[in-house]
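Undergrad: Sharing a model that was predicted from the sequence below.
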Amino acid sequence: MASNAQRRDITRDRIVKAAASLLRDQGPAAVTTRRVAQEAGLQPPALYRLFQDKDALLDAAAEHVFAEHVASKQTVAPSDDPLEDLRAGWNTQIGFGLANPHVYGLLFDPARARDTPAQDQGVRILAERVHRVAAAGRLRVSEERAVNLIRSAGTGTVHTLLTLPPEQSDPHLADAAFDAIARAILADEPAVPTRDPAAVVAAFRTLLPELPSLTEAEAALLDEWLQR
């Protein structure tokens, strides 16, 4: 027999999935207590016991949709080309935003900004891809800056494409934005000390965890010097 906690989790899952479907297909206005309860096969009081208000339910629904998206990204095995994997991740993220404008709007609205498990995992996946680029000697900036530049450019690109009037839509904007970011963060070819010292530094930082002769404190100090 299921415990009270298990029954509560099952009920919450039904509510979130129903709300996520309404949010994805019809937008936040469709996520009403009556509609969600009806779709979940529950009575409205069940929602009040699990969610403080509509905003909390919307946040949970948006997180659910984004978590499914992030989970699908984790099933994609890396290729032999870290640069192509970085571009593929960019295209996937832009595609998600354009296909899920209501969800994207909630997740990346500065007024509602908060860290969620799915968003944190999404950033980790991006950071792993950037790390592979750095290890290949192709990064001319720090990994942290590259991640932040890609994230900010991606969010801005999706927002712009979603708000442009149909007659001004630019199908090549996302590709152009990625190319601009690539020029800002990537070295033209694998790092050679006499050609791009910044790329050498970025590549060397990826090797710090593999230097057993350094203590943790020494590695941290060297990493700080390299960042400078």
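TA: That came through fine. Numbering: from 1, shown residues only.

Undergrad: contacts and neighbour counts: CA atoms only from here.
TA: Will do.

Undergrad: Buried ones in the helix or strand hosting residue 133, by neighbour count?
TA: Remark: residue 133 resides in helix 117-135, with elements defined by DSSP states H and E. Neighbour counts over helix 117-135 (16 or more other CA atoms under 10 Å) mark 118-119, 122-123, 125-135 as buried.

Undergrad: before we go on, here's another structure to hold up against the first:
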Amino acid sequence: MSTTNTRTRILEVATELVAGSPDGDISTRAVCEAAQVGAPALYRHFGDKEGLLSAVVDHGFERYLATKRERDESTDPVEDLRRGWDSHVEFAVRNPNLYRLMNSPAMRTPPAAALESHRILTRDLERAAAQGRIRVAPELAAQMIMSANVGVALMLVARPATFDDADMSRRVRDAVHASILTPDAAPVEPGVAEPGAAEVPSAAARLSALLREAQGPGLSTAEAALMKEWLDRVANARPGE
């Protein structure tokens, strides 16, 4: 068996064992026996059990991420955010053991799949910010949405008997989005100011996103970084601060 085939075989067997495990946990011994390889081969390809499990997560999550990579971005980033939340939850419910593993504290190094998913979310928020449609900086908004999205998905997977309201995910999604997005704001035309002190955070988030897209015209690298820091601080400030 070639080196590539050995690695693929180990990965496929481990993925099957994770999916069929009562708690999502597997032993390297069981993987080696099922794949008919010795322990040295497993450790040579994956380093240790954590490395193997991280590869299993990336392998299983690949199909989900492929749909996100290939999708056509709509002209409405807010609708893309809604669809992104729903597809995230749907994936978790369809792959409960894989999803629990992906978010397990035992995974000391975040799987590459998780990091890519976060980058895709942040990109959608940057598009929304450029249209003046979010209240805080995209990076903070991404953290807020992802933490809530993962929390809902984990509860649906881990406690289905308790969290049995089919509309619960949508309700949480809309509540979180309401705290981040401007209220059904239409895209703001360039050069048109948004009146009112309450719109200052949204304007700051939008200007930060536009400067990032334009690579900080007229500013040095240090000046652009400082400007972004100031704008993000304004965008992320709580009311009254």
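TA: Everything's here; your move. Just so it is clear, the structure is predicted and the values come from calculations on it, not from any experiment.

Undergrad: Would you mind getting the average deviation of the helix holding residue 133 of the first structure from the second structure?
TA: Compared with the second structure after the fit, helix 117-135 of the first structure shows a mean deviation of 1.0 Å (mean CA distance after the TM-score superposition for the first structure).

Undergrad: give the contact list for the residue positioned nearest the centre of the second structure.
TA: Nearest to the geometric centre of the second structure sits residue 118, at 3.1 Å (CA atoms, centre = their mean). Listed by CA atoms under 8 Å, 6 or more residues apart in numbering, the contact set of residue 118 of the second structure reads 142, 146.

Undergrad: The helix holding residue 133 of the first structure maps to which residues in the second structure?
TA: Using TM-score structural alignment, helix 117-135 of the first structure lines up with residues 112-130 of the second structure.

Undergrad: Residue 93 of the second structure against residue 157, yeah?
TA: Yes - with contacts counted by CA atoms under 8 Å, residue 93 of the second structure reaches residue 157, the gap being 5.8 Å.

Undergrad: Next one: the residue nearest to the centre of the second structure from residue 146 of the second structure, what distance?
TA: 7 Å (CA to CA, to the nearest Å).

Undergrad: Then residue 79 of the second structure?
TA: In terms of CA to CA, residue 79 of the second structure sits 16 Å off from residue 146 of the second structure.

Undergrad: And the two? Which one has more around it.
TA: residue 146 (18 against 13; other CA atoms under 10 Å).

Undergrad: so which strand or helix has the equivalent of that one over in the first structure?
TA: Residue 146 of the second structure maps onto residue 151 in the first structure, with residues paired by TM-score structural alignment. Element membership of residue 151 of the first structure, judged by DSSP H and E, is helix 143-163.

Undergrad: helices and strands around the helix or strand following that helix, which ones?
TA: Counting by DSSP H and E, the next helix or strand C-terminal to helix 143-163 of the first structure is helix 173-185. Helix 173-185 of the first structure sits against helix 82-99, helix 143-163, with contacts defined as 3 or more CA pairs under 8 Å, 6 or more residues apart in numbering; DSSP states H and E.

Undergrad: Now do the helix or strand following helix 173-185 of the first structure: which range of the second structure does it align onto?
TA: Downstream of helix 173-185 of the first structure, the next assigned helix or strand under DSSP H and E is helix 197-205. With TM-score structural alignment applied, helix 197-205 of the first structure matches the range 200-208 in the second structure.

Undergrad: starting at the chain centroid, how far to that stretch?
TA: 23 Å (CA atoms, centre = their mean, to the nearest Å).

Undergrad: same check, this time on stretch 29-44 of the first structure
TA: On CA atoms, centre = their mean, the centre of stretch 29-44 of the first structure falls 29 Å from the chain's centre.

Undergrad: end-to-end on that stretch?
TA: Termini of stretch 29-44 of the first structure sit 17 Å apart (CA to CA).

Undergrad: What residues of it count as buried?
TA: 30, 31, 32, 33, 36, 37, 40, 44.

Undergrad: Next: stretch 65-81 of the second structure.
TA: Quick answer for stretch 65-81 of the second structure (16+ other CA under 10 Å): 65, 68, 77, 78, 80, 81.

Undergrad: Onto which residues of the first structure does that stretch map?
TA: Aligned using TM-score structural alignment, stretch 65-81 of the second structure spans residues 70-86 in the first structure.

Undergrad: thinking again about what came up before, out of the buried residues of stretch 29-44 of the first structure, who's nearest residue 197 of the first structure?
TA: residue 31 (53.0 Å; CA to CA).

Undergrad: any idea how far that closest one lies from residue 204 of the first structure?
TA: Residue 31 of the first structure is 50 Å from residue 204 of the first structure, by CA to CA.

Undergrad: Over to residue 103 of the first structure?
TA: 39 Å.

Undergrad: Same drill for those two, tell me which one is more crowded.
TA: Neighbours per residue (other CA under 10 Å) separate residue 103 of the first structure from residue 204, with residue 103 holding more: 26 against 15.

Undergrad: Which residue in the second structure aligns with that one?
TA: So, by TM-score structural alignment, residue 103 of the first structure is matched to residue 98.
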